[in-house]
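1. here's a sequence, model it:
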Amino acid sequence: MKFTLAALLPLALALSASASGLSCKKNLKRNFLIGYNPDNKVERYEYGYNENWKFDGFLEIKNSTIHQQFEFYDCEAPSDDFHSSHGNVHYGQVRPTDEKDLCLSSEAVFVYKGKDKKESKIRVEPEGIVNNLLLKPCASEGEDLRHQWFKAREVEDCGVRLSLKGKKGDVEADGLVHNSHWTVSLEPFSSWDWREAFYLSEGQLDPKCALKNLK
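-> Down below sits the predicted model:
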């Protein structure tokens, strides 16, 4: 598999505007994006372009030459639709250290269909979307921000555990999934062993990190 790394991000992304309407500050240690599964396998990811599948997205790095680092920005909730940080639980955006106008963004969010909050009732929005984890211009409100609103908490011996929270009524997406076109997406975590816990970390993780959650 061949792909280019972040230096070849599309020009449209490189020229994106900052989310000037959102009050944010850097919080927690900058680090690498890591996926960690119950088999104690650590995966490292960078943003790039898959030449075979013609897709932008976060791709697994097969060697040790990972360069991209990311930082968590603690942001004030712009409205009552979003959770605010409290205690050791933080809400906001995840941004690459070298492209601070870009934010980690999920193509999809997840909601319960009806009042029955069971895993079988979880639905993706918008319907039919090809769900990828991408870098997009940082948003400051509304639906665009919903796809960039992350929850973060420092977990001892693990790093900073990340999950996509979206709006208050959305289902938290904290499991990293490998897609058929070699990119990854975030989905609600389950007992399926091929979903990885998602961290900002150096990669030296305790074996229990894959099973620790943010509840």
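2. all contacts plus neighbour counts: C-alpha atoms, from now on.
-> Noted.
3. does anything pack onto the longest strand along the chain? Which helices or strands?
-> Ordering each strand of the chain by length in residues (DSSP state E) puts strand 24-36 first. Applying 3 or more CA pairs under 8 Å, 6 or more residues apart in numbering; DSSP states H and E, one finds that strand 24-36 contacts strand 42-50, strand 70-75, strand 196-201.
4. Proceed likewise with the subsequent sequence, for comparison:
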Amino acid sequence: MFVIPFLFLLLIASAASAHGSPVEQRSAVCKPVGEATKLVSHSVRDGSTGYFETVKKNQGLALVRANSTTEQFQFYECTPPSINYRKSDYRAKYGQLQSTKHKGKCVTAGNYWIQRTGCLGGDGTFEKFPSDDGTITLQPCAKQDTELMRRQWLAYATISFKESCNTKSVLQASYRGDTDLEALIGDSEKSHFSYIDGTNKHTHRPQGFMSNTFPKGC
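-> Okay, the predicted model is just below:
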């Protein structure tokens, strides 16, 4: 006689408890991977090599291409702050890239591209957010799932140009719903992340790799 009311009360209590429970907030735990190195800029077209460094720009710090630099960067592998971020596997490490010159500051993409699904389930279109010029800056390193972390989450992977010619590269990793941006491209005014393929106009512009010097013959 009392079974149904009792179960009903249990369901109400469970629902109230679930509704009142806050969503778990995780802080990313990070550790350095490999050694701190320079960011090398290499042009596939003419083989020229340069470097990336940070300069003061618009009351902040921006990443630009330079002929020489002493600045180094350290990649930190981090635990994902939420399920929206990729975690490390055998193909790549995921986390943030910090400047050794500016402690506590991480390389931060100027924007990202959200992939919109097409009307028939296809790839659809890509929308850039926010609609600025995409300049890469140094910002305080984020620890939780925030807009800032979304721009700082990078992949650290080995790129093979040919047999016995490997080097490390940093890519803008895909947040859930975003598209990967496969190269760090720069000039003396600014740098940005870009998608690279055989038809992209940026294919032969200088791209960024983590190395004190770019391997000869690559």
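5. what's the TM-score for these two chains?
-> Remark: TM-score between the superposed chains equals 0.74 [TM-score structural alignment, normalised by the length of the first structure]; 181 aligned residues with a CA RMSD of 2.5 Å.
6. coming back round to it: quick one: closest of the helices and strands packed on strand 24-36 of the first structure to residue 154 of the first structure.
-> strand 196-201 (9.2 Å; CA to CA).
7. matching residues in the second structure for the closest one?
-> Aligning strand 196-201 of the first structure against the second structure (TM-score structural alignment) gives residues 206-211.
8. residues touching that stretch, excluding its own?
-> 37-44, 49, 51-52, 167-170, 183-187 (CA atoms under 8 Å, 6 or more residues apart in numbering).
9. what range in the first structure matches stretch 35-44 of the second structure?
-> Stretch 35-44 of the second structure corresponds to residues 29-38 in the first structure, going by TM-score structural alignment.
10. and that stretch, how far out from the chain middle?
-> Computed by CA atoms, centre = their mean, to the nearest Å, the chain-centroid distance of stretch 29-38 of the first structure equals 10 Å.
11. how near is the most centrally placed residue in the second structure to residue 183 of the second structure?
-> Residue closest to the average C-alpha location in the second structure (CA atoms, centre = their mean): residue 154, at 2.6 Å. Here residue 154 of the second structure is placed at a distance of 11 Å from residue 183 of the second structure (CA to CA, to the nearest Å).
12. list the buried ones in the match of stretch 35-44 of the second structure?
-> Judged by neighbour count using 16 or more other CA atoms under 10 Å, the buried positions of stretch 29-38 of the first structure are 30, 31, 32, 33, 34, 35, 36, 37, 38.
13. so the last one lies in a strand, does it not?
-> Translated: residue 38 of the first structure. No. Under the criterion used here (DSSP: H, G, I helix; E, B strand; the rest coil), residue 38 of the first structure is coil, not part of a strand.
14. so it makes contact with residue 191?
-> No. With contact defined as CA atoms under 8 Å, residue 38 of the first structure does not count as touching residue 191 (9.7 Å).
15. distance of residue 150 of the first structure from residue 64 of the first structure?
-> Between residue 150 of the first structure and residue 64 of the first structure the computed distance is 27 Å (CA to CA).
16. my bad, should have said residue 158 of the first structure
-> To residue 64 of the first structure, residue 158 of the first structure is 19 Å away according to CA to CA.
17. so between the two, which is more surrounded?
-> Comparing residue 158 of the first structure with residue 64 by other CA atoms under 10 Å, the one with more neighbours is residue 158, at 21 against 7.
18. which ones are touching the more buried one?
-> Taking CA under 8 Å, 6+ apart, one finds 199, 201, 204, 205, 206, 209 in contact with residue 158 of the first structure.
19. quick one: which of the residues you listed is most hemmed in?
-> Counting neighbours by other CA under 10 Å, the top entry in the contacts of residue 158 of the first structure is residue 199, with 29 neighbours.
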